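In: This is a predicted model, with the sequence first.
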Amino acid sequence: MLSEVVLCSSTTDSIINVLDFRTGTLYTSFKQNNCFKHALALIPYPGQCDRIGLIISAQADKSLLHIYSFQKDQVHLKFICPEKIVALVVSNRGAFCAGGTDNGKIYIWEISTGILCKVFDGHYKKINVLKFTSDDSALISGSEDAGVNVWLLTSLLDDSVDETPSPYYTWSEHSLPITDIWCGIGNFNTTRVLTSSLDHTCKLWDLATGYLLTTFIFPTVITCIIVDPAERMFFGGGNDNLIYQVYLYRKQENRGYSATNSNEEIIAVGGTGSIEDVCEISSSKDNRKGNVFKGHSSSITTLALSYDATLLLSGSQDGTLMIWDITSKQMIKNFSHYKGPITNLFTFIKPPDLVSSINNLSNKIPIQPIQLFQRNTKQHSEQKINVEYVNIILNDNTKVKVIFGLI
């Protein structure tokens, strides 16, 4: 039977825990891990986004990447990096891994071969978060310099260009360091991007045009964000111990003629660069506009949603993990396996490797292969990156290639 599990880590406890989603029962723990927020990622099987094979984390105190398999609690592999990685992300199809550093550099490796495809200066200051778009056509980076850059992956992997790559978009409307980034579902022409910052705002962007759609103002710093798969609402975890729920659509009275019996229609919130005050939204009589989850005793550090988006998971600074029913706003479960802040939180379908390890049948399922990550790009010209491309046309009639997957 398919079931969901929760994977979480902390900066103070050197373990990664895998828990049962509903009960909080501990399945297994991975030792020797100490990573920052946004420095842990899941590696899916190539072409199988819903099947997780490996875990990769960048160590906070060393220039190392640790690879974990679900079949043992020790480190499976260790990769030495050219410098310490503080932000890490894996593409949705499991083809590439990107890492950011304290000095603003970005590294990109091909997972199947270990080739270091590109090293470039992405920002002036520390990289806080990296995200791939859902079609893996672009990499989005957020930094302590308050900037958000959108990089086309094809331009980063172009061997014929030796110059430092230029971002496709540079969003500089935030005034303080970026705390989190979320990318919507869809291809480059239909995706929206949500960013959060220490400046008490979340900004919604149209990736096709690069335009700022809406700015949401909060009464506190928003440290983490998550959006439901249908993009009807998003949740922001604040430093004031609250989780803010903001609806992206609202009801509006329809004063004109309508063939239906209802006098209300659903319209999108914001747009055209407008500003929405979340305090006013949450205090409105229309409960569809937003709400607040109360229960944590310390600031929120990370958020995740269940597979069907009916339950919300939240981790806090004091190591508490809570499960909420989104409809009723009630807390269902409260448990803790850490003494310090929860920094990374993921939910996914229980891997078959995890079931095998519990039943001592690990030898029946081979561990997903992975190649040693290279430390320099000198071998790059001698090896070919195994990718396949499809052409898409952007809104400005510019034709670009989009990475589709492994050959």
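Out: Thanks, I have the structure now.
In: all contacts plus neighbour counts: C-alpha atoms, from now on.
Out: Fine.
In: could you pull out the strands for the stretch 201-350 of the chain?
Out: Ranges of strands in the stretch 201-350 of the chain, per DSSP state E, counting those that start in this stretch, are 201-206, 212-217, 222-227, 233-238, 243-247, 249-253, 264-268, 274-277, 290-293, 300-305, 311-316, 321-325, 330-335, 342-349.
In: Give me the contact list for the last one.
Out: Contacts made with strand 342-349 from outside it, assessed by Cα atoms under 8 Å, 6 or more residues apart in numbering, are listed as 2-11, 21, 36-40, 50-52, 301-307, 315-321.
In: Taking those, please make a PyMOL selection of just the buried ones.
Out: Here is the PyMOL command that selects the buried residues among these (16 or more other Cα atoms under 10 Å):
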select buried, resi 5+6+7+8+9+10+11+21+36+37+38+39+40+51+52+301+302+303+304+305+306+315+316+317+318+319+320+321
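In: Quick one, which of the strands of the stretch 201-350 of the chain gets closest to residue 388.
Out: Across the strands of the stretch 201-350 of the chain, residue 388 has its closest neighbour in strand 201-206 (26.0 Å, Cα to Cα).
In: roughly how far out does that closest one sit from the chain middle?
Out: Taking the mean of its C-alpha atoms, strand 201-206 sits 15 Å from the chain's own mean (Cα atoms, centre = their mean, to the nearest Å).
In: putting a second one here so we can go through both:
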Amino acid sequence: MSDCVEVAITSDSSDQLWSCCAWDVRTGTHLISYKGGGAPGARTLGVINNQFIITGNMVKPMLHIWPINRHEAVSTRFILSGRPTAVTVSPDGNYCLVAVHEIIYVYQLATGAMLANVSRHYQAVTVIRFTDDGSHFISAGMDGMVLVWSLAQVIRIYQKQTINALYSFSDHALPVTDLFIGKGGMKALFCTASIDRACKIYDLSSGSMLLNLVFQDALSSVIIDGLESNVFVGTSNGPIYGFNILAAPRTKDYHVDRKQQQKNSFLGHKKEVTCLSVSIDSDTLLSGAADENVIIWHIKSRQQLRVIPHKGTITNAHFILAPKAMFNQEIKINAFFPPFQKLVLPAEKTVDLCVEVGVSEKKPHKKQKYLEHSGTGGNRFSVTTTNQEVVKLKKENHHLKMVNKEMYEFIVKNIMKES
């Protein structure tokens, strides 16, 4: 399996065999299963630094984390204030966002600290996504609202003043079922799908809607391929429809008729399509549905390559890059995740968050303390030093400045003589 680049991570609502499972998409072979975490809820499965799997329980107020090469979850119990309705992890693996009904909680995974919570939705949040640079996240809910947040702003100004979303979209008339963010940070495109049959595509940098696609069926999931040339939407009655963004119509609002839908349709599911994912090469589509099947499609021909049956409604299905550690259980992945705190950490104490990190330097088991500071681009670590070391560094800095000054004066003097 060393040549396997991408694998599929799936979960269903049955909790009969495992909580979630990894599959080889080329052969449909079962690779590794993750047990003991209950059935994950829809859109509550994520990957931390390609080393850990995290899921939110469908019925209990809990999260579960597994090392990517272990069947058993870590022993830490991550207790929440309620059943999670959406979970996501920042690309750098530092922050975890958990939605409990209409409230979004911001946790720091390394310390378990709750850095903030925001409540601007009127009904339950259905999906949360990070931009690929981790600087912003987008939430959507049953109230039809789509909100764009700055992560740094949410953490810094919490408890000091009212937190406002960077953008607030209320274009959907019914609950938003899914959203997807493309590549490019704040210059990316993102799209939403709703029960109101509309798929809307936005420009994140300007906060403007570029295209409103209206289909003939209620939409339950959405994805854009890696080339950002095609959008795929899953429907409540089974078919998956594709639309070429590069051949977009002249009008902002476009109604896709039945003929056009059938021309670019993927037919195979019999019930609601709950999740979609596209491979890195944009050649393969992965879909999961309430008919208890995961189907792997060839996008260009729209043909089924493989069907992977499950025991319940598919709640999550994603392509991920498979690390080598997944296929070697002898590799020990250290899992240091403290329990989540129940109360928000005061803003003035966030700079005091401290994490111990083992560092092998000459002595194999030497440990040094690192102070962790929250920032927009993740965590920065600085080694704590003694007063003697500070004095020594100041003297060395002063000596280097004097040497630099002497060299500068020598060069200027010689240049003036030559001229």
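Out: Nice, thanks for sending it over. From a predicted model like this one, the values you see are computed outputs, not experimental measurements.
In: one step back: closest one to residue 25 of the first structure among the strands of the stretch 201-350 of the first structure?
Out: strand 330-335 (9.5 Å).
In: Average offset of that closest one relative to the second structure?
Out: Superposed on the second structure, strand 330-335 of the first structure shows a mean distance of 1.3 Å to its aligned residues (mean Cα distance after the TM-score superposition for the first structure).
In: Wait, residue 8 of the second structure touches residue 25, no?
Out: Yes. Checked against Cα atoms under 8 Å, the pair residue 8 of the second structure and residue 25 is within contact range at 6.4 Å.
In: and residue 394 of the second structure, which of the three is it?
Out: helix (DSSP: H, G, I helix; E, B strand; the rest coil).
In: Distance check, it against residue 388 of the second structure.
Out: As judged by Cα to Cα, to the nearest Å, residue 394 of the second structure and residue 388 of the second structure stand 10 Å apart.
In: Between those two, point out the one with more neighbours.
Out: Set residue 394 of the second structure next to residue 388 and count neighbours by other Cα atoms under 10 Å: residue 394 wins out with 12 against 9.
In: Take the strands of the stretch 201-350 of the first structure and write them to CSV, including distance to residue 406 of the first structure.
Out: Output for these, formatted as CSV (distance: least, Cα to Cα, whole Å):
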stretch, distance to residue 406 of the first structure
strand 201-206, 28
strand 212-217, 33
strand 222-227, 28
strand 233-238, 32
strand 243-247, 37
strand 249-253, 38
strand 264-268, 37
strand 274-277, 41
strand 290-293, 42
strand 300-305, 28
strand 311-316, 33
strand 321-325, 37
strand 330-335, 40
strand 342-349, 23
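In: wait, which of the ones you listed is closest to residue 83 of the first structure?
Out: Comparing the strands of the stretch 201-350 of the first structure by Cα to Cα, strand 342-349 comes nearest, at 21.6 Å.
In: mean shift between that closest one and the second structure?
Out: Once the two models are superposed, strand 342-349 of the first structure sits on average 1.0 Å from its counterpart in the second structure (mean Cα distance after the TM-score superposition for the first structure).
In: So which bit of the second structure is that strand matched to?
Out: Counting by TM-score structural alignment, strand 342-349 of the first structure falls onto residues 314-321 of the second structure.
In: Disregarding flanking residues, what is the spatial nearest neighbour of the equivalent of residue 234 of the first structure over in the second structure?
Out: Alignment note: residue 234 of the first structure maps to residue 231 in the second structure; criterion TM-score structural alignment. Nearest non-adjacent residue to residue 231 of the second structure, counting by Cα to Cα, 6 or more residues apart in numbering: residue 224, 4.4 Å away.
In: Quick check: residue 112 of the first structure touching residue 97?
Out: No. The pair residue 112 of the first structure / residue 97 is not scored as a contact, 10.1 Å apart, by Cα under 8 Å.
In: Compare those two and say which is more crowded by neighbours.
Out: Taking other Cα under 10 Å, residue 112 of the first structure and residue 97 do not tie; residue 97 has more neighbours (23 against 18).
In: For the more buried one, give me its contacts.
Out: Taking Cα under 8 Å, 6+ apart, one finds 88-91, 108-111 in contact with residue 97 of the first structure.
In: For the second structure, which segments count as helices?
Out: Using DSSP state H, the helices found in the second structure span residues 151-156, 258-263, 387-418.
In: Return the most buried member of these.
Out: Highest mean neighbour count of these: helix 151-156, a mean of 19 (counted as mean count of other Cα atoms under 10 Å).
In: can you list contacts of that helix?
Out: Residues outside helix 151-156 of the second structure that contact it (Cα under 8 Å, 6+ apart): 115-116, 118, 134-137, 163, 347, 375-376.
In: repeat for stretch 106-121 of the first structure
Out: Applying Cα under 8 Å, 6+ apart, the external contacts of stretch 106-121 of the first structure come out as 94-100, 104-105, 122, 156-157, 164-165, 370-377, 379-380, 383, 385.
In: what does it correspond to over in the second structure?
Out: Mapped onto the second structure using TM-score structural alignment, stretch 106-121 of the first structure spans residues 104-119.
In: buried ones in that stretch?
Out: Judged by neighbour count using 16+ other Cα under 10 Å, the buried positions of stretch 104-119 of the second structure are 104-118.
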